[in-house]
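Student: Sequence and predicted structure below; questions after.
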Amino acid sequence: MQTCELVNLADLDTGSASVRATIVSYLGHLLDLGVAGFRIDAAKHMSADDVEAIVGALPSDTVIMSEVIRGSASEPIQPEEYLDAGSVFEFQYARDLGPGVRAGVTGDPQLGAERPLHVPSQKAIVFVDNHDTERGEASVTYRDGGLYLIANALMLADDFGTPVVYSGYAFSDRDAGPATDGSGAAVAWTCAGVTGPRDAYADGDGVCTEGWTAIAGLLELRRWAGDAPRLPGVDDGDVYGFERDGRALLLVNPSGEDAAAVVPTGLPDGEYCDVVAAGASAGRDCTGGTVTVTGGNASATVPARGAVAIHLGARR
């Protein structure tokens, strides 16, 4: 048994049949109310066998995402131990992605279904930052504006893992909670009119990443890419990108100046709407710009600290 008494959190005896039954009953009630699944916080502080036993008593279609922070290779508890209970958050993904984006140097990870110090793709929940790491180890957060958009674009266009787009609230004190009213209740924020990163945020403002035009377009790109593998990267000057074999193409520019680029691609010839600028297909008019593919090359102007993306469904 792993004894892990955390601050203000009782260490339940999850090896006990009665404790497990109580937990399963509670989770089952939440499922009856319409919950689809659960994020298991600090799962590494519970025995993997206990987690698996509890999850195994739930309906087979219950979504399980365990937080098992990967430490050094010498640590006795590793994320791989929890894969029989469902997916796990792969912290190494953000650790590999963020520093390069921060430094303005982007490049290929090891391509394929498995990457060093990552759980297999089908079990990996990947992210740029989350509610914990944005206050600590994350290399890129909402404060980085266009670079944050680039990091999310690289994740969403990738073929690895299941991505989570994080959206929180702005803060200047790393220990601050959300804005509250006189009764102590959190004050709701609005995302009306928010279409992308803002130049400045006041404490308590919603970052509203989920409302960004680019995120909608990149989610559509991911659907169009389907199971097409990520191909080795291409570059032209400050512009780096990669293709999802014959279905989609992403280009990013972490520099401070707009950059014209011509890169090889397997997409069919034609003119494509840039879905980063135009968003998802509903009502798209291509006013945000286009990418031209001719004779196996894609030509585009990629904005400073921004991205351009196309897919087969965005062909005009």
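Tutor: In hand now; what should we look at?
Student: going forward, measure contacts between C-alpha atoms and count neighbours the same way
Tutor: OK.
Student: Show me what the helix ranked longest in the chain is packed against.
Tutor: Across the chain, the longest stretch assigned as helix under DSSP state H is helix 17-32. If you count contacts as 3 or more C-alpha pairs under 8 Å, 6 or more residues apart in numbering; DSSP states H and E, helix 17-32 packs onto helix 48-56.
Student: Let me know the next secondary structure element after the helix it packs on.
Tutor: Using DSSP states H and E, the helix or strand that follows helix 48-56 in sequence is strand 63-66.
Student: so what does the helix or strand following that next one touch, helix or strand wise?
Tutor: Once the chain leaves strand 63-66, the next helix or strand it forms, by DSSP H and E, is strand 87-89. In terms of contacts (3+ C-alpha pairs under 8 Å, 6+ apart), strand 87-89 is packed against strand 63-66, strand 124-127.
Student: Can you tell me which of those strands is most buried?
Tutor: Highest mean neighbour count among the helices and strands packed on strand 87-89 (mean count of other C-alpha atoms under 10 Å): strand 124-127, with a mean of 23.
Student: Any idea how far apart the tips of stretch 225-239 sit?
Tutor: End-to-end span of stretch 225-239 (C-alpha to C-alpha, to the nearest Å): 21 Å.
Student: Now the longest helix of the chain: buried residues?
Tutor: Across helix 17-32, burial judged by 16 or more other C-alpha atoms under 10 Å covers 20, 24, 27-28, 31.
Student: Max pairwise distance over these: which two?
Tutor: Pairwise distances across the buried residues of helix 17-32 (C-alpha to C-alpha) peak at 16.3 Å, for the pair 20 and 31.
Student: returning to that earlier point: now the buried residues of helix 17-32 in TSV, with distance to residue 101?
Tutor: What follows is those, written out as TSV (distance: C-alpha to C-alpha, whole Å):
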residue	distance to residue 101
20	43
24	42
27	39
28	41
31	39
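Student: quick check, nearest of these to residue 49?
Tutor: Using C-alpha to C-alpha, residue 20 comes nearest to residue 49 of those, at 11.7 Å.
Student: before we move on, back to that, now, which of the buried residues of helix 17-32 sits nearest residue 65?
Tutor: Residue 65 has its nearest neighbour among the buried residues of helix 17-32 in residue 27, at 14.0 Å by C-alpha to C-alpha.
Student: And that closest one, how far from residue 37?
Tutor: Residue 27 sits 9 Å away from residue 37, taking C-alpha to C-alpha as the criterion.
Student: what's the answer for residue 163, then?
Tutor: 16 Å.
Student: higher neighbour count, these two?
Tutor: Counted by other C-alpha atoms under 10 Å, residue 163 and residue 37 do not tie: residue 163 has more neighbours, with 19 against 16.
Student: The structure to be compared is supplied as follows:
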Amino acid sequence: MVMGRVGVDLYPLQVGVSLREVETFGKYLGGSAANVSVAAARLGRSSALISRTGRDPFGLFVHDALREYGVDDAHVLDVPGLPTPVTFCEIRPPDDFPLYFYRYPKAPDLEILPGELDLAAITGARLFWATVTGLSQDPSRSAHFAAWRARGRAPYTVLDLDYRPMFWERPASAAEQVRAALEHVTVAVGNLDEVEVATGTREPYAAARALLDSGVELAVVKRGPAGVLGMTARETVEVPPVKVEVVNGLGAGDAFGGALCHGLLAGWPLDRVLRFANAAGAIVAGRLACAPDMPAEYEVTAKIAEGGRDDA
């Protein structure tokens, strides 16, 4: 079960130019939480999303897309008076993908009320994934903490450190909320910028140790071209990067997240979990869209085989 951001991505079909020059766009399901739920479903997991949309055509599109991808949308409600968010990006491979979020006057996914939560479903889920964005405003913030209190740090309770500075008044507010959230989760995952917000350091090993000291059982630090670091109290695993010709890097982290969920639920060794997640992220980095381009398990296994033997 995944809780958090959902909306519509409008991605240019012309690459390497500014939005000022783009003539046509593709319309896709978007939002980090929604993408993770799709990525998990594509890998064969039973997946459900807790979020909110506007009562508008884009909101209906979100429901259509979630159902098409096999994600349970029963916990995605609409909020009258607020439009479904739209996100634009520019595509400038290999590493420049500026995002423009239209979440005004307020995104519906920040209007999740604690009293609306299906706590039985949340506590019964084998894995519960939430993002830092949901902590940026109330009532969503209170709803997240209500969900975590209900789970009582049951495995797997995952916090995606997904930090977007434009959603916060100041970085210190984000750091405060993340530190409070870490007390309730068992897994934390983020890139170097995100772990720095959470821990005060971007040195990967120091950040991972700080996350463990906060109470999580597994810390995952995504290091970009340096690969991925995973750390528990008993082991430290480093996974090298997967080579790919980048088309659009925006969905790679969400593909990584869905694949991480899959590997954890499968009970794989940490090394295999991280290699699988890394390969899934690389596949989506080589594709244009996010949700519709999430890979199936056979595609991830094939990508791993390109660079070495999978331990399956």
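Tutor: Thanks, I have the structure now. Keep in mind that what you see is a predicted model, and the values were worked out from it rather than measured.
Student: Can you pull the TM-score for these?
Tutor: The TM-score (TM-score structural alignment, normalised by the length of structure 2) is 0.34; 155 aligned residues with a C-alpha RMSD of 5.2 Å.
Student: Serialize the helices and strands packed on strand 87-89 of structure 1 to JSON lines and add fields for distance to residue 235 of structure 1.
Tutor: As requested, these are exported to JSON lines (distance: least, C-alpha to C-alpha, whole Å):
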{"stretch": "strand 63-66", "distance to residue 235 of structure 1": "35"}
{"stretch": "strand 124-127", "distance to residue 235 of structure 1": "24"}
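Student: how about those strands, which one is nearest residue 291 of structure 1?
Tutor: strand 124-127 (27.7 Å).
Student: Can you name the next helix or strand after the closest one?
Tutor: helix 146-157.
Student: Quick one: list the elements packing against the helix or strand encompassing residue 53 of structure 2.
Tutor: Assigned by DSSP H and E, residue 53 of structure 2 falls within strand 47-54. The criterion is 3+ C-alpha pairs under 8 Å, 6+ apart, and the helices and strands that strand 47-54 of structure 2 contacts are strand 2-3, helix 32-42, strand 71-79.
Student: does residue 102 of structure 1 really touch residue 147, like I thought?
Tutor: Yes. Residue 102 of structure 1 is within contact range of residue 147, at 6.9 Å (criterion: C-alpha atoms under 8 Å).
Student: Does anything pack onto the strand or helix carrying residue 88 of structure 2? Which helices or strands?
Tutor: Per DSSP H and E, residue 88 of structure 2 falls inside strand 86-89. Under the contact criterion of 3+ C-alpha pairs under 8 Å, 6+ apart, strand 86-89 of structure 2 touches strand 7-12, strand 99-102.
Student: Pipe these into CSV and attach distance to residue 254 of structure 2 and mean neighbour count per row.
Tutor: What follows is these, written out as CSV (distance: least, C-alpha to C-alpha, whole Å; neighbours: other C-alpha atoms under 10 Å):
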stretch, distance to residue 254 of structure 2, mean neighbour count
strand 7-12, 14, 24
strand 99-102, 15, 14
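Student: Can you check which of those strands gets nearest to residue 305 of structure 2?
Tutor: Using C-alpha to C-alpha, the nearest of these to residue 305 of structure 2 is strand 7-12, at 30.7 Å.
Student: next structured bit after the closest one?
Tutor: Next helix or strand after strand 7-12 of structure 2 toward the C-terminus (DSSP H and E): strand 25-30.
Student: Distance check, residue 56 of structure 1 against residue 223 of structure 1.
Tutor: 30 Å.
Student: meant to ask about residue 273 of structure 1
Tutor: Separation of residue 273 of structure 1 from residue 223 of structure 1 (C-alpha to C-alpha) stands at 16 Å.
Student: cool, residue 32 of structure 1 as well?
Tutor: 29 Å.
Student: swap in residue 262 of structure 1?
Tutor: 25 Å.
Student: For the two, indicate the residue with more neighbours.
Tutor: A direct count of neighbours by other C-alpha under 10 Å for residue 262 of structure 1 and residue 223 places residue 262 higher, at 17 against 14.
Student: can you tell me the helix or strand for the more buried one?
Tutor: Secondary structure (DSSP H and E) places residue 262 of structure 1 in strand 259-264.
Student: Now that strand: buried residues?
Tutor: For strand 259-264 of structure 1, using 16+ other C-alpha under 10 Å, the buried residues are 259, 261-264.
Student: ditto for stretch 195-212 of structure 2
Tutor: Across stretch 195-212 of structure 2, burial judged by 16+ other C-alpha under 10 Å covers 195-199, 201-202, 204-205, 207-212.
Student: Residue 48 of structure 1: how many residues sit nearby?
Tutor: Neighbours around residue 48 of structure 1, by other C-alpha under 10 Å: 22.
Student: hang on, I meant residue 219 of structure 2
Tutor: Neighbour number of residue 219 of structure 2 under other C-alpha under 10 Å is 28.
Student: now the helix or strand residue 291 of structure 1 falls within against strand 259-264, angle please.
Tutor: Residue 291 of structure 1 belongs to strand 290-294 when assigned by DSSP H and E. For strand 290-294 of structure 1 against strand 259-264, the angle by axes from the mean of the first three to the mean of the last three C-alpha atoms, to 10 degrees is 30 degrees.
Student: packing partners for strand 290-294 of structure 1?
Tutor: The criterion is 3+ C-alpha pairs under 8 Å, 6+ apart, and the helices and strands that strand 290-294 of structure 1 contacts are strand 270-273, strand 297-302.
Student: Out of the ones you listed, flag the one nearest residue 89 of structure 1.
Tutor: strand 297-302 (31.3 Å).
Student: Give me the contact list for the following helix or strand past the closest one.
Tutor: Later in the chain than strand 297-302 of structure 1, the nearest helix or strand by DSSP H and E is strand 306-311. Strand 306-311 of structure 1 is touched from outside by 146-147, 149-150, 153, 218, 221, 224-225, 247-254, 272-277, 291, 300-302, with contacts defined as C-alpha atoms under 8 Å, 6 or more residues apart in numbering.
Student: which other helices and strands contact the helix or strand that residue 130 of structure 2 is a member of?
Tutor: According to DSSP H and E, residue 130 of structure 2 maps onto strand 128-131. In terms of contacts (3+ C-alpha pairs under 8 Å, 6+ apart), strand 128-131 of structure 2 is packed against strand 2-3, helix 32-42, strand 157-160.
Student: If we use 10 Å, what do you get?
Tutor: Here strand 128-131 of structure 2 touches strand 2-3, helix 32-42, strand 47-54, helix 119-124, helix 140-151, strand 157-160, strand 187-191, helix 252-266, going by 3 or more C-alpha pairs under 10 Å, 6 or more residues apart in numbering; DSSP states H and E.
Student: Format those as JSON lines; extra columns: distance to residue 301 of structure 2 and mean neighbour count.
Tutor: Output for these, formatted as JSON lines (distance: least, C-alpha to C-alpha, whole Å; neighbours: other C-alpha under 10 Å):
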{"stretch": "strand 2-3", "distance to residue 301 of structure 2": "24", "mean neighbour count": "28"}
{"stretch": "helix 32-42", "distance to residue 301 of structure 2": "14", "mean neighbour count": "30"}
{"stretch": "strand 47-54", "distance to residue 301 of structure 2": "21", "mean neighbour count": "25"}
{"stretch": "helix 119-124", "distance to residue 301 of structure 2": "30", "mean neighbour count": "16"}
{"stretch": "helix 140-151", "distance to residue 301 of structure 2": "33", "mean neighbour count": "20"}
{"stretch": "strand 157-160", "distance to residue 301 of structure 2": "24", "mean neighbour count": "24"}
{"stretch": "strand 187-191", "distance to residue 301 of structure 2": "22", "mean neighbour count": "23"}
{"stretch": "helix 252-266", "distance to residue 301 of structure 2": "11", "mean neighbour count": "25"}
